[in-house]
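J.: got a predicted model here, sequence first, then my questions.
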Amino acid sequence: METLRSLVGDPAPFLATAWGRQACLLRPPAPLAPPVTLADVDAVLASGLLRIPYLELVSQGKALEQGDYTSAHHLIDRSFRGYADTAKVMGHLDSGATLLMRNIEHWHSGAAALVGRLGAELSRGVEAFLFVTPPGRKGFDSHRDDADVFVLQLHGSKRWQVHAVPEDGRWQSGPEPEPGPVQLETTVHAGEVLYVPRGAPHSAVGHTDGLSFHLSLTVRQPGTADLRTALTRRFDEGLELPPLPVDPVELRRTAAALLDHYRERLAGLTPEALCAAAETVSASKAGTASTGPHRTLANLAAALGG
């Protein structure tokens, strides 16, 4: 639990009192080494290879039109749309828009390593999202996320309002115009971590002291859809039936075989086993991030004597 410890301090009291229950501001025992920097963001924007849906610009709760901050690349007599246009992106940031960069673990090795370690410790799928917000500006209105979120403030500060977690499972992720009473209102400064439980409505405004830059680590939890997927996969295991029965007799025989197969697959299946299978489904949605050493072209050249 060393990665979790670097975020929350002693994991035991955090998991016992806060996890899944209430938002809290955390001050790690040692200063966090930023896993990603503004220079990294500048570099990937300048590369010209960042493309929709890896980035989005939002302002005061509304998403900007993609064509307002992207351009087309022309290659081999073809046109490919949706690439980040650095000049346009920076122009919208100057005007107060928030830059969101999704799943940076797909292209940033430091974020990939962090996501991989935390996911292994929690046995959950973890993803990494970057937010760059100008002073005094808000990107998203109050909304719910279908994930527990660790907000790592890397530069500047941001003012947050977090509301209570849902009372039961009858809620949806997305905008929440009626979030209820505020449970926690706080300013998160560089080096601090905010924990937001799954489903708790929240919103944030960049502090007036400068640009806010934070990394959100989202920890996915299984839900009803994952239970259904896990059950369907169990039903399909070892199922061999004729795809097109030729007459009513064969159709009835196929129906009987299908029911027998389902009864056999259900026999002995416990809620605990189905939940465990659903956790695997949920984790797979976030993909995987390798935490081991990566081969490089320089390594290959050296090995070949080049």
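T.: Yep, that arrived.
J.: contacts, neighbours, all on C-alpha from now
T.: Noted.
J.: list the buried residues of stretch 276-292.
T.: Neighbour counts using 16 or more other CA atoms under 10 Å place Ala277, Ala278, Glu279, Thr280, Val281, Ser282, Ala283, Ala286, Thr288, Ala289, Thr291 of stretch 276-292 among the buried residues.
J.: ah, wrong one, I meant stretch 204-215
T.: For stretch 204-215, the neighbour count (16+ other CA under 10 Å) marks Ala204, Val205, Gly206, His207, Leu211, Ser212, Phe213, His214, Leu215 as buried.
J.: and Arg198, what element?
T.: Following DSSP states H and E, there is no helix or strand that holds Arg198.
J.: what's near enough to touch it?
T.: Contacts of Arg198 were listed using CA atoms under 8 Å, 6 or more residues apart in numbering, and they are Gly20, Arg144, Asp145, Asp146, Ala147, Asp148, Val149, Val165.
J.: one more structure, for comparison:
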Amino acid sequence: MSNKLTIDWDDFLTNYWQKKPVILRDAFSNFIDPISPEELAGLAMEEEIESRIVTNKNGIWDANYGPFIDYSHLGEENWSLLVQAVDHWHKQAATLVEPFKCIPQWQFEDLMISYATQGAGVGPHIDNYDVFIIQGKGCRRWQVGDRNPNYKQFSAHKALLHVEDYLPIIDEEITAGDILYIPIGFPHNGVSIGESLSYSVGFRTQTSQELLSGFADYVIDNLPNGIFYQDPDLKLPSDPYRIQPYELEKLKGQMIDLIKNPALFNDWFGKHITMPMHELNIIPVDPAYDLDEFEEILQSGAELYRVPSIRIVKIDDTAYINGNKIPLPMETIDLLCESEVLYYEQLQDEQTLNVMLEFVNLGYWYFDEE
């Protein structure tokens, strides 16, 4: 099963990306749902998979977090099941992410899937990320407002942050194969017409505050010798209680120099940004393969599969995966990025075999036993 996406990416990036919302009609022609509502409900029964049920009964909002064992009490209207990071756990659903891999992958978060009954939704809200909402089975009516920093938000429930009324700039229904793109900061509300499935491909970046905090932790751990302020040309000030402007500039300069140090910043960012935002389906090998056993399995024709949506990025001549540096030449790293399946003929040199042995034992790649 493979759904083909048709988007003029140059036009889209020029006119819409992080600028304004748009409905892309029939972006997936003859769309086929890669997952059934029953399969989605089954995933929501698993402890390690993030899920929630949102209800709006008689105007009262409620939200509960999984895992869920039973759905029979919910009725046939006004409830939604939302499951995060389905691309980590369901191979066919993960194929929906493939067409969006032309967008910088360090910004990709996950594929969230929503099953909704008649009248269901999560209420009017604002997301802190960009999202492509692919309509699958059924139909939804979407109302999207303009971006405005003065919107008031309020808690309709302790787990639901809603936004006050807004004037829609989009008020339309979307059906199977349509995509609604919503940039960060635009209020929106989707209501299901009958039963429906929606697939949200999300792109999220961290705030500068979060990044600064993460980098500070890395510097503390990786620079054991502290950098102290020093002023060997000190002159006695007229007011010793006043911090001088040059002193403030010097302090800021010392801190900025840490950020401008590529050996520090690039290594931190590569490790930091490849850590998963959601639980991954990673199962370390136990007992671990030794090199001879690993090579023998590969030589027998076994194929190596990369764990779906594990994060890989390249920075200069180095690459990172799941918080680890990949000690391989860029030619081989390109192969690891671009190939979902690897074969022995691609991995024969000693360095590559040893590195891949480590990654397979960690659970980043695995042998398909089907």
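T.: Structure's in. What do you need? Since we're looking at a predicted model, the values are computed, not measured.
J.: just give the TM-score of the two.
T.: TM-score of the superposed chains, computed with TM-score structural alignment, normalised by the length of the first structure, equals 0.68; 259 aligned residues with a CA RMSD of 4.2 Å.
J.: closest to Gly82 of the first structure among the contacts of Arg198 of the first structure?
T.: Asp145 (25.7 Å; CA to CA).
J.: map that closest one onto the second structure.
T.: The alignment partner of Asp145 of the first structure in the second structure, by TM-score structural alignment, is Asp127.
J.: now Leu215 of the first structure: closest residue in space that isn't a chain neighbour?
T.: Leu130 (4.7 Å; CA to CA, 6 or more residues apart in numbering).
J.: likewise for Asp141 of the first structure?
T.: Gly61 (4.7 Å).
J.: which helix of the first structure spans the most residues?
T.: In the first structure, ranked by residue count with DSSP state H as the criterion, the top helix is helix 248-266.
J.: in that helix, what counts as buried?
T.: Buried residues in helix 248-266 of the first structure (16+ other CA under 10 Å): Thr254, Leu258, His261, Tyr262, Arg265.
J.: secondary structure element holding the closest residue to the fourth one other than its chain neighbours?
T.: Ranked by CA to CA, 6+ apart and with sequence neighbours excluded, the top spatial neighbour of Tyr262 of the first structure is Phe235, at 5.9 Å. With the criterion set as DSSP H and E, the secondary-structure element containing Phe235 of the first structure is helix 224-236.
J.: ok, the equivalent of Thr133 of the first structure over in the second structure - contacts?
T.: Aligning on TM-score structural alignment places Thr133 of the first structure opposite Ala116 in the second structure. Going by CA under 8 Å, 6+ apart, Ala116 of the second structure touches Asn78, Trp79, Ser80, Leu81, Ser192, Gly194, Glu195, Ser196, Leu197.
J.: helix 224-236 and the longest helix of the first structure, what's the angle between them?
T.: Interaxial angle, helix 248-266 of the first structure versus helix 224-236 (axes from the mean of the first three to the mean of the last three CA atoms, to 10 degrees): 120 degrees.
J.: gap between helix 248-266 of the first structure and the chain center?
T.: 40 Å (CA atoms, centre = their mean, to the nearest Å).
J.: residue contacts, the residue nearest in space to the middle of the first structure?
T.: Nearest residue to the geometric centre of the first structure (CA atoms, centre = their mean): Glu127, 3.7 Å. Neighbouring residues of Glu127 of the first structure by CA under 8 Å, 6+ apart: Asn103, Ile104, Glu105, Val115, Leu217, Thr218, Val219, Ala286.
J.: just those now: which is nearest Thr187 of the first structure?
T.: For the contacts of Glu127 of the first structure, the minimum distance to Thr187 of the first structure (CA to CA) is 18.3 Å, reached by Leu217.
J.: how close does Leu111 of the second structure sit to Ala94 of the second structure?
T.: From Leu111 of the second structure over to Ala94 of the second structure the distance is 8 Å, taken as CA to CA, to the nearest Å.
J.: now list whatever residues contact both of these two.
T.: Residues touching both Leu111 of the second structure and Ala94 by CA under 8 Å, 6+ apart: Val86, Asp87.
J.: neighbour count winner among those two?
T.: Leu111 (25 against 19; other CA atoms under 10 Å).
J.: may I have the secondary structure class of the more buried one?
T.: At Leu111 of the second structure the chain is in strand, as set by DSSP: H, G, I helix; E, B strand; the rest coil.
J.: where's it relative to Met277 of the second structure, distance?
T.: 12 Å.
J.: what of Pro224 of the second structure?
T.: Distance from Pro224 of the second structure to Met277 of the second structure, by CA to CA: 29 Å.
J.: and which of the buried residues of stretch 276-292 of the first structure is nearest Thr3 of the first structure?
T.: Using CA to CA, those come closest to Thr3 of the first structure at Thr291, 12.6 Å.
J.: do I have it right that that closest one meets Ala112?
T.: Yes: here Thr291 of the first structure reaches Ala112: they are 7.0 Å apart, a contact under CA atoms under 8 Å.
J.: spell out the residue ranges of the helices in the stretch 201-350 of the second structure.
T.: 208-222, 245-260, 262-273, 291-299, 330-338, 350-362 (DSSP state H, counting those that start in this stretch).
J.: what's the closest of those to Cys102 of the second structure?
T.: helix 330-338 (11.6 Å).
J.: and the closest one, how far from the chain's centre?
T.: 21 Å.
J.: what's in contact with it?
T.: Residues outside helix 330-338 of the second structure that contact it (CA under 8 Å, 6+ apart) are Ile312, Asp317, Thr318, Ala319, Ile326, Leu342, Thr352.
J.: repeat that for stretch 71-83 of the first structure.
T.: If you take CA under 8 Å, 6+ apart as the criterion, stretch 71-83 of the first structure is touched by Gly48, Leu49, Leu50, Arg51, Ile52, Gln66, Gly67, Thr70, Ala84, Asp85.
J.: tell me which helix or strand the residue nearest to the second one when sequence neighbours are not counted sits in.
T.: Ranked by CA to CA, 6+ apart and with sequence neighbours excluded, the top spatial neighbour of Leu49 of the first structure is Tyr83, at 6.5 Å. Under the assignment given by DSSP H and E, the secondary-structure element containing Tyr83 of the first structure is strand 78-84.
J.: residue contacts, Gly191 of the first structure?
T.: Neighbour list for Gly191 of the first structure: Arg27, Pro28, Pro31, Leu32, Leu152, Gln153, Leu154, His155 [criterion: CA under 8 Å, 6+ apart].
J.: wait, the residue nearest to Leu215 of the first structure sits on Thr218?
T.: No: in this structure, Leu130 of the first structure is not within contact of Thr218 by CA under 8 Å, at 11.1 Å.
J.: in terms of neighbours, single out the busier of those two.
T.: Thr218 (26 against 22).
J.: so what corresponds to the more buried one in the second structure?
T.: In the second structure, Thr218 of the first structure lines up with Gly202, judged by TM-score structural alignment.
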